[in-house]
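Undergrad: take a look and give me a structure for this.
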Amino acid sequence: VGYIFLEIFLNLRWFAVKENEAEPCLSLCVGGHTGGETLLPLHASLWKKILKNSPKKELVKKGTVANLLRLFQIPQISYASTSAKLSDKTRYDYFARTVPPDFYQAKAMAEILRYFNWTYVSTVASEGDYGETGIDAFQQEARARQICIATSAKVSRSMSRWSYENVIRSLQQKSNAKVVILFTRSEDARELLVAANRMNVTFTWVASDGWGAQESVVRGSEAVADGAFTIELASYPIPQFNDYFTGLHPYNNTRNPWFREYWENQFQCSLHDLGCGKHSLRETPFQPESKIMFVVNAVYAMAAALHNMRQALCPNSTKVCDALKPGNGRKFYRDYILKVKFDAPFRPPDTENVVRFDAFGDSLGRYNIFHYHKEDGRYTYRKTRKCPENFNEAKFIGFTMYTTCIIWLAFQPIFYVTASDYRVQTTTMCISVSLSGSVVLGCLFAPKVHIIMFQPQKNVSNLRVATTRFSVTTGPGSSFSQASASNVVPTVCNGREVVDSTTSSL
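TA: The predicted model follows:
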């Protein structure tokens, strides 16, 4: 079942991009800025009931999926929705996701700036929930780190190539801001790089997962992208699904209504011609969607929750018993979905990845940080090295300090009581110094050496940030009100907001 869903998911993602709309997804998954692609435990008749009362295009366009399903008390598990708004349980109290909310990567981006001491930057965001919510989260993190925002700009799908050049010109007006933060969709990031390349303008880019490690974003603009730091959700490939999908054929895969059109687009042929069906998906390089891992985790999480609920309510039955009828969405979400915890399926050996949700229905934030630069005559993405994602240095520092304090507190009375015997004092001093040094070596240095020498699989480049959350409001006067879309955006510098006349919202 999981493979079938993934196969249709890939075709629908392609179809949605091709048609520039997400409406075909509604039968199995829901596309939209707020609702995101979502796994729903729905019967077909219930879907018809929902869609009958809500025009499809309005459902998708306005991103009201989560609110709509709340009325029916239908839990959701999303594998692609990263909007921070969805953590608000007063509005989305049936929503869970196997991807982390965007404020995790906003915090990671701010940490990159702090590490390099880049304290004066410009920002560009895509219009819509992803870019605007993400950049708002970044600005809050920037304030906390005394990072100044020189100018802010927005880009939209409807912009022409010349409009992207105007954005680059607005960034150039702040000549001291050499670093630009991008919280944009991949197509907006690509157009910005193309415009910068035409204008022969270079910046140091720090970009969200909308850019990630996609070669299509930088193709043709490698020189102006040189030196960029980009963030991408940490994931791993699933070879089993790759083998399954590349073995599909339009004649043995009739259950998927979009597969024939996908096939014709892939090989630029018509299945009315005999030669078209002789191709194979193994002929061409297959690059699966990077979110496949999260789709698998969402499928397994929903299945695990259903399994646990059936075992709890129907302990003496292998079928659906009367205790499950009618279904209680609130109880299912609170008592079973939020309490799911299992090792992620298909993970590579020696890889730790647990699927579970916090009280907000969110998953842990794990990211890879890439540095795009020229290497051996060609440009490439290279992962940056960080401490292992599960390495918590704070507990080792705390234990070291506590133990050191105990040693020296014990030393003082011994030293003063034996003031008449300098030999005892000298011996006590030597022992205390030796113990202090041993504690530092054993508690701070030894754990790092142990991981490097004996657990190298944990010495990965994933960046796991803290789970501190930020507030998101949508009322008048908030960061998501109409006022935030004006042409004058506050410039934040050292905790103070000043109006910058050159700040633009394009």
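
Undergrad: please count neighbours and contacts with C-alpha atoms only from this point.
TA: Fine.

Undergrad: next SSE after the helix or strand hosting Gln105?
TA: According to DSSP states H and E, Gln105 maps onto helix 103-116. The C-terminal neighbour of helix 103-116 among helices and strands, as given by DSSP H and E, is strand 120-126.

Undergrad: and the helix holding Gln105, what's buried?
TA: By neighbour count, with 16 or more other Cα atoms under 10 Å as the criterion, the buried positions of helix 103-116 are Phe103, Tyr104, Gln105, Ala106, Lys107, Ala108, Met109, Ala110, Glu111, Leu113.

Undergrad: can you list the residues you listed in TSV and add distance to Arg356?
TA: Shown next, in TSV, are these (distance: Cα to Cα, whole Å):
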residue	distance to Arg356
Phe103	18
Tyr104	16
Gln105	19
Ala106	22
Lys107	21
Ala108	21
Met109	25
Ala110	26
Glu111	26
Leu113	30
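
Undergrad: which one of the residues you listed sits closest to Met159?
TA: Nearest to Met159 among these is Ala106, at 25.2 Å by Cα to Cα.

Undergrad: distance check, the closest one against Gly247.
TA: Look at Ala106 and Gly247: by Cα to Cα, to the nearest Å, they are 39 Å apart.

Undergrad: could you also give me the structure for this second sequence? I'd like to compare it with the first:
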Amino acid sequence: MRVLENNYTGRPEPLQCTGSRIFSRELRFARAMEFAIDEINNRSDLLPNITLGYEIHDSCAAVPMATKVAFKFANGQEPEFTLNPKCPNVASVVAVLGDSSSSASVGISRVIGLFRVPQVSHFSTCACLSNKQQHPSFFRTIPSDQFQAAGLAQLVKHFGWTWIGAVRSDSDYGNNGMASFLRAAQNEGICVEYSVAFYRTNPRSKVERVAEVIRRSTSRVIVAFMSSGDLRVLLEEFAKRPPPPLQWIGSESWVTDPEMLKSKLFAGAVGFGLERSVIPGLRPFLLDLSAAKAAQVPLFKMFWEETFNCELAKGETQMVTAQGVKMCTGTEDLSAVNIPYTDTSQLRVTNMVYKATYAIAHALHRIVCEDGLLSFPQCNRSIVAETFEVLKELKKINFTVNGYPVHFDSNGDPVAIYEVINWQVAEGGALKFVTVGRYDASKPKGHELSLSRNITWFDGQMQVPTSVCSESCSQGTRKAAQKGRPVCCYDCVPCGEGEISNETDSLDCIFCPHEFWPNSKRDECLPKPVEFLSLDEVLGIMLAVCSIAGACMVVAVTVIFYRYRFSPIVRANNSELSFLLLFSLTLCFLCSLTFIGRPSEWSCMLRHTAFGITFVLCISCVLGKTLVVLMAFRATLPGSNVMKWFGPPQQRLSVVCFTFVQALICTLWLVLSPPFPIKNMSHYKERIILECNLGSAGAFWAVLGYIGLLAVLCFVLAFLARKLPDNFNEAKFITFSMLIFCAVWITFIPAYINSPGKFTVAVEIFAILASSFGLIASIFVPKCYIIVFRPEQNTKKHIMGKVPSKSL
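TA: Okay, here's the model as predicted:
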């Protein structure tokens, strides 16, 4: 329609439809209403003996023209406006069927709604028309876009598309429909890269900008909430420079329009369509249009001439040639052409026209032919059907026509049921509509959408295309939002230490339980490995072998000493203390075995107390030997009687006393705060150290301190006796052994404190073994060497230094 600008200096020109093209699909809708009215007028059970009349007006898909027609319906057909003090509240019609456009229906509703004239639309889907405060007399047989928008959002979510584009008609239909879709998409976690709008009458530059946005987008799925007319304008722009392959998701307005099938750009498109239906007798009615009938009606005349590309002479059908114009012959056959008007294979919106017509007829029937519980055998033709009565009865109708139920809810909407339509390529290369599923809004939430057939996507591919802003985050990672971008755009960040995610696209990582730790992929929590010094590992085996070897070495020395117990070298070195020392050294070597293996309550108590007592016994023996050597030298001085205080009883008593002190410390330790096994999870986060807690750290250091005190005392005394004149000086070897012992345990302290996990135990065992080997190597190995390999030196003279000794 051509819109004129008024200068307000003269009477404005009347609105007129312009353009040389007629949409035969809309003509089919109008003729479907004619067909339904003819059926009703010929029925005996619906409005018997009453003939319905009708008027058909072309709104030109323009709101101004639709509003003009609405005023005619409300005020009558008088061409002049007269001032009348009494304005009759009677419209010229009892109901209006239409319009196809939501914007036009809004314009009509705002006018005739004031007069409570009911309006039943067959194709206006804008959710805004469900608002009864603004549109109190509006009904429709086609579902509201509120349901379609929710269904399209579910469809997009079903195929995993989270990054989409959106284009809409800049009209009530497109704006309201897209607004509903965007709300539903947001609830489904779908992000929209862009949302653009235009109208067919916009400047070409705006259409070009919209097309360029679509071309440059990264999303591969586009939802088009548009009317067919607007989409054709966009197609013309894409014909100049096509966009990359896109998966089109369409609204009902264009996705079932047969004329749109001509565009290969939409191959693979998916969208919602009304249920396909069958109306018996409609096709013969549509084809029952001859050239003679067409010539009598301007609308049919235009349709005929456009369809057959000829010109109808008014009142004539013969062929005439005038100025090169081809005239119609009158033999043209509508059944031979393939146009939307004659295509009754996809009766979807046409059935909505059919149902709307019957809805109005049933409302009139309830007024004219029924009176409460009584039914008149003949309808009362004298009753004047008021518009408010028709409006009231429309709200209550509930019937079935041709197998299709007709009922309106409180918003004037029907139950929303759609078919999922897929544009597939037929054998001849042409596109066709294929029903691949169904959407029923009356079903429980989450079960509305059901697919029954495979879908062919764009480019003919069978695999579902991908359209995401960011690829899915695998297990072991979490989403991290990108600053300034939608939530669907994110980075995949590995889970932190001690965290996992066992789902794709996880928003957060979860911490593993206290005694569990993530695997390398950080998608599963595994029990932390328990670590302790065991006999199953090389270090434990080596220390155990050294411990047993040391004990065997002590046994071998004991055997040698026992075999040569009467020899001078054994007797000269206090054989009783020597055997006691060998016994204590055996215990020292063997006590290190208690440190190897899984700690238990008994092993934790045994290992530290056994270690403390055996080492004090060992050092006590060495200290006794040192005192004996030192005092024996002092006893040789004239007038000295000191040896009577260091005889065998005193030696035994000193060993018992020194050992008793350590035993008392260990007893108090075990009674007050004994060692116990613990799972140490603070040193290493990824594994558990099974170790012995000291219980009382003070008691532990008291045990070590007492051993150290005795060792230092023994070292000092041995150092004082190092220059004794005998040929085989015992004090020298004791001094050397105590030097090794002190050096080992001094270095043990920092190593023990700083060693992690099982190496703490290994350091302690190493100190025990090293000090034990130092004692046996320094004190007993030289003697055994003399006994076994130098028996000539094992004499009293040699020991007393009366025979020069050879250097060893």
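
Undergrad: shouldn't Thr162 of the second structure be in contact with Glu193?
TA: No: contact between Thr162 of the second structure and Glu193 fails when scored by Cα atoms under 8 Å: they sit 9.7 Å apart.

Undergrad: which of these two has more residues huddled nearby?
TA: Neighbours per residue, other Cα atoms under 10 Å: of Thr162 of the second structure and Glu193, the larger number sits with Thr162, 25 against 19.

Undergrad: not counting sequence-adjacent ones, nearest residue to that one?
TA: Nearest in space to Thr162 of the second structure, with sequence neighbours left out and distances taken as Cα to Cα, 6 or more residues apart in numbering, is Ile190 at 4.4 Å.

Undergrad: who touches the counterpart of the one you found in the first structure in this structure?
TA: When the first structure is aligned by TM-score structural alignment, Ile190 of the second structure is paired with Ile147. Shown in contact with Ile147 of the first structure (Cα atoms under 8 Å, 6 or more residues apart in numbering): Trp118, Thr119, Tyr120, Val121, Val492, Cys493, Asn494.

Undergrad: let's see it at 10 Å
TA: By Cα atoms under 10 Å, 6 or more residues apart in numbering, the contact set of Ile147 of the first structure is 110, 113-114, 117-121, 139-141, 492-495.

Undergrad: with Thr64 of the first structure instead?
TA: Residues in contact with Thr64 of the first structure, defined by Cα under 10 Å, 6+ apart, are Gly32, His33, Thr34, Gly35, Gly36, Ser54, Glu58, Arg70.

Undergrad: columns secondary structure on top of those, output as TSV?
TA: Below are these laid out as TSV (DSSP: H, G, I helix; E, B strand; the rest coil):
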residue	secondary structure
Gly32	coil
His33	coil
Thr34	coil
Gly35	coil
Gly36	coil
Ser54	coil
Glu58	helix
Arg70	helix
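
Undergrad: quick one: which of those is most hemmed in?
TA: With neighbours taken as other Cα under 10 Å, the top of the contacts of Thr64 of the first structure is Gly35, carrying 28 neighbours.

Undergrad: wait, that one sits on Ser83?
TA: Yes: judged on Cα atoms under 10 Å, Gly35 of the first structure makes contact with Ser83 at a distance of 9.0 Å.

Undergrad: how many neighbouring residues does Pro257 of the first structure have?
TA: By other Cα under 10 Å, the residues close to Pro257 of the first structure number 12.

Undergrad: where's it relative to Leu281 of the first structure, distance?
TA: 17 Å.

Undergrad: again, but for Leu12 of the first structure
TA: From Leu12 of the first structure to Leu281 of the first structure the distance is 17 Å (Cα to Cα).

Undergrad: which of the two has more residues huddled nearby?
TA: For the pair Leu12 of the first structure and Leu281, the greater number of neighbours falls to Leu12 (23 against 16), based on other Cα under 10 Å.

Undergrad: part of a helix, is the more buried one?
TA: Yes: the assignment for Leu12 of the first structure by three-state DSSP puts it in a helix.

Undergrad: quick one: it from Tyr92 of the first structure, how far?
TA: 25 Å.

Undergrad: repeat for Cys269 of the first structure
TA: Look at Cys269 of the first structure and Tyr92 of the first structure: by Cα to Cα, they are 44 Å apart.

Undergrad: quick one, which of the two is more surrounded?
TA: Neighbour count, other Cα under 10 Å: between Cys269 of the first structure and Tyr92, Tyr92 has more, with 21 against 16.

Undergrad: next up, the contacts around that one.
TA: So Tyr92 of the first structure contacts Gly35, Ala66, Asn67, Leu68, Leu69, Arg70, Pro75, Gln76, Lys85, Leu86, Phe360, Gly361 (Cα under 10 Å, 6+ apart).

Undergrad: leaving out the residues flanking it, which one is nearest to the second one?
TA: What sits nearest to Ala66 of the first structure in space, not counting adjacent residues and going by Cα to Cα, 6+ apart, is Gly35, at 5.2 Å.

Undergrad: so where do the strands sit in the stretch 251-400 of the first structure?
TA: With strands called from DSSP state E, counting those that start in this stretch, the stretch 251-400 of the first structure shows them at 341-343, 354-356, 367-375, 378-383.
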